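Participant: Prediction below, plus the sequence it came from.
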Amino acid sequence: MASKLRLDKLLSESGFGTRKEVKYLIKKGTVTVNGEQIKDPGFKVDPEKEKIEVNGEPVIHIKDIYLILHKPAGYITSTKDKEATVMELISDVPRFEKLFPVGRLDKDTEGLLFITNDGELAHRLTHPKWKVPKRYYVVIEGKLSENSKNLLEKGVKLGDFISKPAKVKVIKVHENTSEIEIEITEGKYHQIKRMLKKVGNPVIYLKRISFGTLKLGKLPKGEYRFLNDEEVKKLKKAVGLLPASN
């Protein structure tokens, strides 16, 4: 059962604006609780039991949203852009405009993209301190030599930085291409592409298959799903937001 919340806090968390903006809405008389007009921003409400509306629109209180999207190629990982963004693929999620992608995938890269409105979790997942692993399925030109594999696993000099050691697994070798999996704990601009080009195996196709404790699994391309409570707990434990024993 939800505890009682201040009306302005509830509306802000539900996407109706900043605390200052929602206070204006309340004082303007646009908010009703169980059909009664409320003009006190500090009025306490229980969103699970009471009917709260703004200009006749029901308030859906979802403080924290966690979902993964199977990003297709052709979409920009951004909340706003002149080109199509990943947000268009989740536009039916309540208050989707309050969400943001954590980290990024290039326009032509596919795979797992974590999207949330939890700023603290997002910050930790992208902070170098926590070394959150990201695993990719990659199709490359040519065959990955043992020497190239060793270089990737030790760290490759890419001009402005030396990559941290990667984990590399060769899945299948074809006549002119190879399929590999590579795991890194960084997220520099075009990092996977730059690393593989440096060792002589340019990337043909790139898909992220896991991010931290999250796995893409069989989620269809272009679709999303919400995380369950256990997945959220594991993600938070991995970056110290919950005790490991919890």
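Facilitator: Happy to help now that I have it.
Participant: okay, CA-based contacts and neighbour counts for the rest of this
Facilitator: Fine.
Participant: From I65, how far out is the residue lying closest to T213 once chain neighbours are set aside?
Facilitator: Of all residues not flanking T213 in the chain, L235 sits nearest, at 5.9 Å (Cα to Cα, 6 or more residues apart in numbering). The spacing between L235 and I65, counted by Cα to Cα, to the nearest Å, is 13 Å.
Participant: repeat for N176
Facilitator: N176 is 43 Å from I65, where distance means Cα to Cα.
Participant: Those two: which is more packed in?
Facilitator: Using other Cα atoms under 10 Å, the more surrounded residue of N176 and I65 is I65, with 18 against 9.
Participant: wait, what's in contact with that one?
Facilitator: 99, 116-118, 226 (Cα atoms under 8 Å, 6 or more residues apart in numbering).
Participant: and D229, how many neighbours?
Facilitator: For D229, using other Cα under 10 Å, the count is 10.
Participant: need the contact list for it.
Facilitator: Neighbours of D229 in contact, by Cα under 8 Å, 6+ apart: none.
Participant: so what does whichever strand or helix holds V139 touch, helix or strand wise?
Facilitator: Counting by DSSP states H and E, the element that carries V139 is strand 134-141. Contacts defined by 3 or more Cα pairs under 8 Å, 6 or more residues apart in numbering; DSSP states H and E place strand 134-141 against strand 177-184, strand 203-211.
Participant: quick one: which of those strands is nearest T126?
Facilitator: strand 203-211 (10.6 Å; Cα to Cα).
Participant: contacting residues around the helix or strand just after that closest one?
Facilitator: Downstream of strand 203-211, the next assigned helix or strand under DSSP H and E is strand 214-215. With contacts defined as Cα under 8 Å, 6+ apart, strand 214-215 is touched by 112, 209, 231, 235.
Participant: From the chain's centroid, how far away is strand 214-215?
Facilitator: 11 Å (Cα atoms, centre = their mean, to the nearest Å).
Participant: quick one: the helix or strand following that strand to chain centroid distance?
Facilitator: Next along the chain after strand 214-215, taking DSSP H and E as the criterion, comes strand 224-226. Centre-to-centre, strand 224-226 and its host chain are 11 Å apart (Cα atoms, centre = their mean).
Participant: packing partners for strand 224-226?
Facilitator: strand 66-71.
Participant: So which elements touch the strand it packs on?
Facilitator: Packing partners of strand 66-71 (3+ Cα pairs under 8 Å, 6+ apart): strand 110-116, strand 224-226.
Participant: what angle separates it from strand 203-211?
Facilitator: Per axes from the mean of the first three to the mean of the last three Cα atoms, to 10 degrees, the angle that strand 66-71 makes with strand 203-211 is 160 degrees.
Participant: Direction-wise, compare strand 66-71 with strand 110-116 and give the angle.
Facilitator: 150 degrees.
Participant: one step back: deepest-packed of the helices and strands packed on strand 66-71, please.
Facilitator: strand 110-116 (a mean of 24; mean count of other Cα atoms under 10 Å).
Participant: take a look at this one as well, against the first:
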Amino acid sequence: MMRLNKYIAHYSTYSRREADQAILDGYVRIDGEVETNPAIQVDERNANVMISGNKIVPSDQFTVIVYNKPRGELVTKKDPQGRKTIYDSLAKQYRHYIPVGRLDFASEGLLLLTDASRVATALMTSKMERVYKIKIKGPVTEGMKIAMGEGLELEDASAGAHEHADAGPMSFAPFYAYQVQKDQGDYSILKVAIGEGQNRELRRFFAHFGAEIVDLKRLSFGGIELNNLPTGKVRFLERSEYSNLREFLDAVEKAEKQKQKNEKKAPRAEGKPEHKPAKTFTKDKAKAKAKPSNEPFSTNKYKPDSKFSKGGKK
């Protein structure tokens, strides 16, 4: 059995929030009857659920594409200010695809999109390695290196944020790894790996040290890389990439079922951490402190246990 809103989000392109809204607005029918309770349980094997007149057909099939996003495009369906979005550039058959996270207007590089919201959610909420190449104004300071290795807690993270963004506290986990490629005083180039996707995370991090990011490009997400994909172009995942992704999704689903089973047996003790999937489709380095590396980053794009840099811990 599965909650109705989760069923819709799991087997359609609707997000959980969009599913909730569609249910509350009366667009969802079960066996021909309107259902307005998002929490009602449905049998995912035999459910007859329709949304806006279209029947939801459960399927484990999904597609993921890699888009090399150029600067000057928003990752959104529509912009009130009329600025260009990724969907203005993507082919028509991808207009319903869901982006896995965001790259801001001035950023470029790898963006994953999928036709399955469950896949997008699993990837966005994972601790998978996101690798970026960035150019900052000024030198790489000792304070930056310490914060990249140990993490950072800010009471006010407004520096580097959008003009109208909340100026509240923000926590930055330790970077998985970093590599200073150039440090010429007036500007520096770094390659960094992080396991989160908070709003303008890197821009806020370096802005705290008075360093503006002038170039930001995502190179990979969870071992899926841009390679030589031209800017503005799309490619499908390769067979090995799909295989690794399915392994990751199976681990997430198994962990979720175990969590639900444990919660039915007994309430979780206060303060006890949630169960995490035992595997990810790249090596989970959440516990590793970032270490500088003078050696090249790994170019092995398929092996889940490939290292980000040889100087990093596992």
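Facilitator: Structure received. Treat the numbers as computed from the prediction; the structure is a model and nothing was measured.
Participant: Drop the TM-score for these two in here.
Facilitator: The TM-score (TM-score structural alignment, normalised by the length of structure 1) is 0.70; 194 aligned residues with a Cα RMSD of 3.1 Å.
Participant: quick one, which of the helices and strands packed on strand 134-141 of structure 1 is nearest to T79 of structure 1?
Facilitator: Closest of those to T79 of structure 1 is strand 203-211, at 19.6 Å (criterion: Cα to Cα).
Participant: Grab the nearest non-local neighbour of the residue nearest the centre of structure 1.
Facilitator: Among the residues of structure 1, the one closest to the centroid is F114, at 2.2 Å (Cα atoms, centre = their mean). In this structure, F114 of structure 1 finds its nearest non-sequential neighbour in I68, 4.6 Å apart by Cα to Cα, 6+ apart.
Participant: I figured that neighbour was touching L112, is that so?
Facilitator: Yes - counting by Cα atoms under 8 Å, L112 is a contact partner of I68 of structure 1 at 6.4 Å.
Participant: hey, what's in contact with both of the two?
Facilitator: L216.
Participant: Tabulate the contacts of I65 of structure 1 (CSV), appending distance to V22 of structure 1.
Facilitator: Shown next, in CSV, are these (distance: Cα to Cα, whole Å):
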residue, distance to V22 of structure 1
L99, 19
T116, 22
N117, 18
D118, 20
F226, 27
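Participant: Quick check: the farthest pair among those residues?
Facilitator: D118 and F226 (13.7 Å).
Participant: how much space between the aligned partner of F221 of structure 2 in structure 1 and V33 of structure 1?
Facilitator: Mapped onto structure 1 by TM-score structural alignment, F221 of structure 2 lines up with F211. According to Cα to Cα, F211 of structure 1 stands 41 Å off from V33 of structure 1.
Participant: Looking at the two now, which is surrounded by more residues?
Facilitator: Neighbour tally, F211 of structure 1 and V33, criterion other Cα under 10 Å: the higher count belongs to F211, 23 against 17.
Participant: For that one, give me its contacts.
Facilitator: So F211 of structure 1 contacts 112-114, 132-135 (Cα under 8 Å, 6+ apart).
Participant: change it to 6 Å
Facilitator: Neighbour list for F211 of structure 1: K134 [criterion: Cα atoms under 6 Å, 6 or more residues apart in numbering].
Participant: hang on, the earlier thing: how far apart are the strand holding V139 of structure 1 and its match in structure 2?
Facilitator: Once the two are superposed, strand 134-141 of structure 1 sits an average of 0.6 Å from its aligned residues in structure 2 (mean Cα distance after the TM-score superposition for structure 1).
Participant: now the strands for the stretch 1-150 of structure 2?
Facilitator: 2-3, 28-30, 33-34, 41-42, 49-51, 54-55, 64-69, 98-99, 108-114, 130-137 (DSSP state E, counting those that start in this stretch).
Participant: Onto which residues of structure 1 does the last one map?
Facilitator: The alignment of strand 130-137 of structure 2 onto structure 1 (TM-score structural alignment) covers residues 134-141.
Participant: How far away from the center of its chain is the matching stretch?
Facilitator: From the chain centre to the centre of stretch 134-141 of structure 1 is a distance of 20 Å (Cα atoms, centre = their mean).
Participant: State the distance from the equivalent of D186 of structure 2 over in structure 1 to P58 of structure 1.
Facilitator: In structure 1, the residue matched to D186 of structure 2 (TM-score structural alignment) is N176. Distance from N176 of structure 1 to P58 of structure 1, counting by Cα to Cα: 58 Å.
Participant: what residues are up against the residue of structure 1 most remote from its centre?
Facilitator: In structure 1, E36 marks the outermost C-alpha relative to the chain mean, sitting 38.5 Å out by Cα atoms, centre = their mean. For E36 of structure 1, the contact set (Cα under 6 Å, 6+ apart) is empty.
Participant: what comes up buried for the longest helix along structure 2?
Facilitator: Longest helix in structure 2 by number of residues, with DSSP state H as the criterion: helix 239-265. For helix 239-265 of structure 2, burial by neighbour count (16 or more other Cα atoms under 10 Å) applies to 241-242, 244-246, 248-249, 251-252, 255-256.
Participant: do stretch 144-159 of structure 1 as well
Facilitator: 144, 148-153, 156.
Participant: before we move on, what about stretch 87-102 of structure 1?
Facilitator: Buried residues in stretch 87-102 of structure 1 (16+ other Cα under 10 Å): 87, 89-90, 95-96, 98-102.
Participant: And for stretch 188-201 of structure 2?
Facilitator: In stretch 188-201 of structure 2, counting by 16+ other Cα under 10 Å, buried: 188-197, 201.
Participant: can I get these in TSV with distance to K265 of structure 2?
Facilitator: Formatted as TSV, those follow (distance: Cα to Cα, whole Å):
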residue	distance to K265 of structure 2
S188	54
I189	52
L190	48
K191	45
V192	42
A193	38
I194	35
G195	32
E196	32
G197	33
E201	38
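Participant: quick one: which of those residues is nearest to D215 of structure 2?
Facilitator: I189 (9.0 Å).
Participant: ok, for that closest one, nearest residue in space, not its chain neighbours?
Facilitator: Distances taken as Cα to Cα, 6+ apart put K135 closest to I189 of structure 2, at 4.4 Å, once the chain neighbours are dropped.
Participant: give the contact list for that neighbour.
Facilitator: Counted by Cα under 6 Å, 6+ apart, K135 of structure 2 has contacts 188-189, 213-215.
Participant: Alright, calling it a day.
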